[in-house]
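>>> Could you work out the structure for the sequence below:
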Amino acid sequence: MTTPAYDGTVTPGAAGLKPNLPILSIINMAVGFFGLQIGFALQNANASRIFSTLGSDADKLALFWLAGPVTGLIVQPIVGYLSDRTWNRFGRRRPYFLLGALLASFALLFMPNSPALWIAASSLWILDASLNISMEPFRAFVGDNLNTKQRTLGYAIQGFFIGAGGYVGSKLPEWATNFLGAANTADANIVPDSVKIAFLAGAAILFASVLYTVLTSKEYDPDTLHAFEAADTSALGAARQADRPVPAPNWFQMRGLVAIAIGVGLLALVLSGAAERQLSVFAALVLGLGLLLVFNALRLRASRWPGMVGSLMDDLATMPTLMKRLALVQFTSWFAFFTLWVYLNSAVTSHHFGTTDPTSEAFGAGSLAVNNIFAIYSLVAWGFSLLIPLGTKAIGLKPFYGASLITGGLAFISIWLFPPSLFWVSAIGIGIVWACVLTLPYALLADALPANRMGTYMGIFNYFIVIPQLVVGTIMGTVLTTFLGGETILTLVVAGSVMMLGALLLIFVPYEKPLD
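Just a heads-up that it's a prediction; the model follows:
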């Protein structure tokens, strides 16, 4: 069953540890992220525009965006669990890369051609789920194949291709207009041709880039990974291999009952009319988590085999301390970015271009300005990713990460203060923090995770990408109308403030980079 990785192009590491891989092998592993990020960029920059064109009000945009996070919350840990237990002639993670890319390409073809708002929202659901099917195993892929010394470099190269894909995906509608003459405006309830052409091109590039990684990369099989981990006698290796006892049934039962009570209470508020209906989505998820925790308590008392659900609940309860605290930092980052993606188009067109009419010239100009913000910050992230290994080596991983969160938070707020002519300054700050958010949490996390549960824990960690999106989707509409006077530009001020809170929380993450 044991198959050497990379067909002998690497040599054994010291004391049987994972060897350094050639830079070309690391690049090949990351190319697929170029296509995946084109899909995310097209979604992030254009979904709200598509929804607005098809008749959505500004305060309902976040509700339509809930489809993706809900799907991600379910899909990511399941895919992580399954990929940890997959090994066949196609590999361990790579079958999931290809499946997700195929489904995402079909969703990109369909979304801008949707005849109705609910169909476009459903397409976003499928697109986000498909991208997550590929993305989560990609994160585990780096943790599987690279040793501790090379992981920051590996995630930085991923960030490089993410930045490149984000830039290309953000510019595709503009390029379709400038080079192909595609119209950037259309009649009411019709998505412009520039957007349709951009999504068509994005689908083709996405699938081709993921296929390239599948064909040019190889993987260590589970037995080889286990042997590498067993050979690591360092303090870091011992901590990674240490078994964490599963809590007693009462631990799960008490937390499950609390979650059920919260979920029922939130649903009661919605049914009584005291809260808006989008809160019911979050309430249902909290209620579902509570039921799963109670189920796991009953399973443990009966000494039954855990299965997938029981294993996920056990792993959720036994997360390393570093992972638990880093999750809070991850929450603040993704709360901010999801707010940006949902509200930036509406914020810029209404505050800086003075219109909410999707058929107007001003709205089209504002939408292109938004695409340029996305393009510039993706371009900055593209280049800045390569500086991250140097920066973290110079001042330390945590200080570098914290400084980027402060920079990003200020950049979010500056969009409110700056005129459109200075949006490029804001975009540079956003690009810096975006590169770090895509790289540093995973470099911190991978060192703390056992190889046989890398995919599962990466999937669980992605809860803290999804949960903040659910929070934004369920409460930001109410915050916007009740506390911000309907001024969508102020949502970016809230987002920037929350991101800077993450820099403070990072202080409490216990991490010391192992010595060479």
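>>> only C-alpha atoms for contact and neighbour calcs from this point on.
OK.
>>> ok, Phe464 touching Leu328?
Yes - counting by CA atoms under 8 Å, Phe464 touches Leu328, with 7.5 Å between them.
>>> These two: which has the busier surroundings?
Neighbours per residue (other CA atoms under 10 Å) separate Phe464 from Leu328, with Phe464 holding more: 22 against 17.
>>> OK, contacts around the more buried one?
Ala327, Leu328, Gln330, Phe331, Trp334 (CA atoms under 8 Å, 6 or more residues apart in numbering).
>>> Now do the same contact list for the second one.
With contacts defined as CA under 8 Å, 6+ apart, Leu328 is in contact with Phe464, Gly502, Leu505.
>>> Reformat those residues into TSV and put secondary structure next to each item.
As requested, the contacts of Leu328 are exported to TSV (DSSP: H, G, I helix; E, B strand; the rest coil):
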residue	secondary structure
Phe464	helix
Gly502	helix
Leu505	helix
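>>> Excluding chain neighbours, what is closest to Ala411?
Nearest non-adjacent residue to Ala411, counting by CA to CA, 6 or more residues apart in numbering: Ser426, 4.7 Å away.
>>> you'd agree the one you found is in a strand?
No - judged by three-state DSSP, Ser426 forms no part of a strand; its state is helix.
>>> Could you count how many residues lie near it?
For Ser426, the count of nearby residues is 25 (other CA under 10 Å).
>>> And it, how far from Met319?
Ser426 sits 36 Å away from Met319, going by CA to CA, to the nearest Å.
>>> now the helices: where do they sit in the stretch 51-200 of the chain?
61-65, 67-84, 94-110, 117-145, 148-180, 193-216 (DSSP state H, counting those that start in this stretch).
>>> Leu492 touches Leu410, doesn't it?
No - between Leu492 and Leu410 there is no contact under CA under 8 Å: 10.1 Å.
>>> So if I had to pick from the two, which one is more boxed in?
Leu492 (25 against 19).
>>> mind checking which helix or strand the more buried one is in?
Under the criterion of DSSP states H and E, Leu492 resides in helix 489-506.
>>> Proceed likewise with the subsequent sequence, for comparison:
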Amino acid sequence: MNSGIKPRLSFWQVWNMCFGFFGIQYGFGLQQANLSPIFTYHGASYDQLPLLWLAGPVTGLLIQPLIGAISDRTWTSFGRRKPFFLWGALIGSVAVMFMPYVPELWMVVGLFWILDAAMNTAMEPYRAMVGDMVNREQRPFAFALQTFMISGGQILASLMPVIMLFFGVSALTDGTTIPDIVKYSFVCGVVVILITAFWSFAKTNEYPPENIEEFKAKNKGKVLSSILPDLWSALKDMPLSLRQLWWVKLVTWFGLPLMWQYLSLSIAYHVYDAPTPDAAGFAEGTAQGGTAFAVMHVTTLIVSFFIAKTIHKFGDNKVYAVCLAIGGLGFLSMQLTTDLYMTLACMALVGVGWAGVITVPFIMCANVAPAMRIGIYMGLINAMICLPQIMEMLSIGLVYDSVLGGDPRNALALCGLLFLVGAVLALRIDTSKDALISQQNEEQEQRI
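The predicted model follows:
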């Protein structure tokens, strides 16, 4: 269905479409809050962590553009995007189930690769489905609702170890065994991922192509053979505003892995004086890392209610820049405190930055990308976040001790500086011309 004739959807139609994102993000939240401690329980050193985190960006770089290109040319009895996010959720839930129970580091790493491959298979179709089904006027709201789901899923995942502590689940560890508070959090994750994915699958009806027989004939036998030509064509024809967006992605997503790799460890190190897994307070300190992530996501959730209106009023690039600047100040402010509550306050500022990161670029992409190629461009936008993450993970381990002083809090300060650079670069993005061209092309296709 062309964007120009897409009907206005009810709140609950958009909600049902986005609800599966809650479970996917619960899975991501589990790994972001707990994976570095799990690696260290299995004997990994701090300077090895970036390399062990490579699964996320590598699978994202390879899978999301491929899934976008394939799903653009696919139509099944279940829809275009829905089969991909359902299979991703099913496979990801298996990896979540076993990750905290396997006895060796290499097994954890292997399951991490499977989990991220599955989650990336599921995530891109959720993004593209909003572009497929939601008209231009409602897109900021729909992507803001996805931000709400991201925040909600990651809040629950981040708080699960603390919730387990509240109910008396053991946090005891000898420095080599994973505590029960982490294990049970992952078991809950399986349930959340499956329920939310099946809900969106059952409650959402995708729009078929306008001439479905012509669509099938055009793409018969070409789905796989057209992947590379489609990717190359999309890169060559990429709108200027998305090329400008790349530079913002480069600096912000070089910094963001530092947060996932070192935030929990920084809290254990500086707030609980527990720099190693065998130190007293390490398990509790890393659990409070989950609390910090929860505060960040609560802030993001609150900001998501206002971000659509502020974009309509002030423009996407200005909102993006302000969010990144506030987030950068949050990271840098952590240098000034060893108090848990002040650290949580800093993470509230980071939550504003995260709201911009996970919302504004996708609104930009949906508005400027050609309607028939929205899946592949959503995949490429996600690929933009993967390359800088790979660069970070291959390089930070080499300078962690020499440049960052072996201190996880200094890694967070570097992330803050990169966010400020990204804020300046965001002001250069101008989507107005590309969005006008895209809208005119859609209207012309509609008349044809």
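>>> picking up where we left off before, what packs against the helix holding Leu492 of structure 1?
Packing partners of helix 489-506 of structure 1 (3 or more CA pairs under 8 Å, 6 or more residues apart in numbering; DSSP states H and E): helix 321-351, helix 397-417.
>>> Distance to Pro510 of structure 1 added to those helices, as a markdown table?
Listed next are those as a markdown table, based on distance: least, CA to CA, whole Å:
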| stretch | distance to Pro510 of structure 1 |
| --- | --- |
| helix 321-351 | 6 |
| helix 397-417 | 10 |
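>>> So which of the ones you listed is nearest Arg453 of structure 1?
Of all these, it is helix 321-351 that lies closest to Arg453 of structure 1, at 13.4 Å by CA to CA.
>>> related to what we said a few turns ago, using JSON lines, lay out the helices of the stretch 51-200 of structure 1 together with distance to Leu449 of structure 1 and mean neighbour count.
Supplementary listing: these in JSON lines, determined by distance: least, CA to CA, whole Å; neighbours: other CA atoms under 10 Å:
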{"stretch": "helix 61-65", "distance to Leu449 of structure 1": "31", "mean neighbour count": "24"}
{"stretch": "helix 67-84", "distance to Leu449 of structure 1": "13", "mean neighbour count": "22"}
{"stretch": "helix 94-110", "distance to Leu449 of structure 1": "20", "mean neighbour count": "23"}
{"stretch": "helix 117-145", "distance to Leu449 of structure 1": "9", "mean neighbour count": "24"}
{"stretch": "helix 148-180", "distance to Leu449 of structure 1": "11", "mean neighbour count": "24"}
{"stretch": "helix 193-216", "distance to Leu449 of structure 1": "24", "mean neighbour count": "21"}
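>>> okay, the ones you listed in CSV with distance to Phe400 of structure 1 next?
Listed next are the helices of the stretch 51-200 of structure 1 as CSV, based on distance: least, CA to CA, whole Å:
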stretch, distance to Phe400 of structure 1
helix 61-65, 31
helix 67-84, 28
helix 94-110, 31
helix 117-145, 21
helix 148-180, 13
helix 193-216, 30
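>>> Compare the ones you listed and give me the one nearest Gly256 of structure 1.
helix 67-84 (17.7 Å).
>>> Read off where the closest one ends up in structure 2.
Mapping helix 67-84 of structure 1 onto structure 2 (TM-score structural alignment) gives residues 55-72.
>>> For the aligned partner of Trp382 of structure 1 in structure 2, pull up the helix or strand it's in.
Aligned counterpart of Trp382 of structure 1 in structure 2: Leu301 (TM-score structural alignment). For Leu301 of structure 2, the element it lies in under DSSP H and E is helix 282-314.
>>> Average offset of that helix relative to structure 1?
Superposing on structure 1 and averaging over aligned pairs (mean CA distance after the TM-score superposition for structure 1), helix 282-314 of structure 2 comes out at 1.4 Å.
>>> quick one: what helix or strand has the residue nearest the centre of structure 2 in it?
With distances taken as CA atoms, centre = their mean, Ile358 lies nearest the centre of structure 2, 6.7 Å away. Assigned by DSSP H and E, Ile358 of structure 2 belongs to helix 340-368.
>>> residue range for that helix in structure 1?
Counting by TM-score structural alignment, helix 340-368 of structure 2 pairs with residues 420-448 of structure 1.
>>> Same question for stretch 193-201 of structure 2.
Mapped onto structure 1 using TM-score structural alignment, stretch 193-201 of structure 2 spans residues 206-214.
>>> Tell me how far the matching stretch lies from the chain's centre.
How far stretch 206-214 of structure 1 lies from its chain's middle: 19 Å, per CA atoms, centre = their mean, to the nearest Å.
>>> Then stretch 189-201 of structure 1?
With CA atoms, centre = their mean, you get 24 Å for stretch 189-201 of structure 1.
>>> if we can go back for a sec, Leu63 of structure 1: which of the contacts of Leu328 of structure 1 is nearest?
Nearest member of those to Leu63 of structure 1, counting by CA to CA, is Phe464, at 18.7 Å.
>>> Aligned against structure 2, show me the partner of the closest one.
So, by TM-score structural alignment, Phe464 of structure 1 is matched to Met384.
>>> Tyr511 of structure 1 too?
Residue pairing (TM-score structural alignment): Tyr511 of structure 1 is matched to Thr431 of structure 2.
>>> do the same with Leu36 of structure 1
By TM-score structural alignment, Leu36 of structure 1 lines up with Ile24.
>>> Whatever residue of structure 2 lines up with Ala411 of structure 1 and Met347 of structure 2: what is the separation?
Using TM-score structural alignment, the equivalent of Ala411 of structure 1 in structure 2 is Gly330. According to CA to CA, Gly330 of structure 2 stands 6 Å off from Met347 of structure 2.
>>> Next: Gly405 of structure 2.
Distance from Gly405 of structure 2 to Met347 of structure 2, by CA to CA: 22 Å.
>>> can you check Pro140 of structure 2 too?
In terms of CA to CA, Pro140 of structure 2 sits 25 Å off from Met347 of structure 2.
>>> do His270 of structure 2 as well
Distance, His270 of structure 2 to Met347 of structure 2, by CA to CA: 15 Å.
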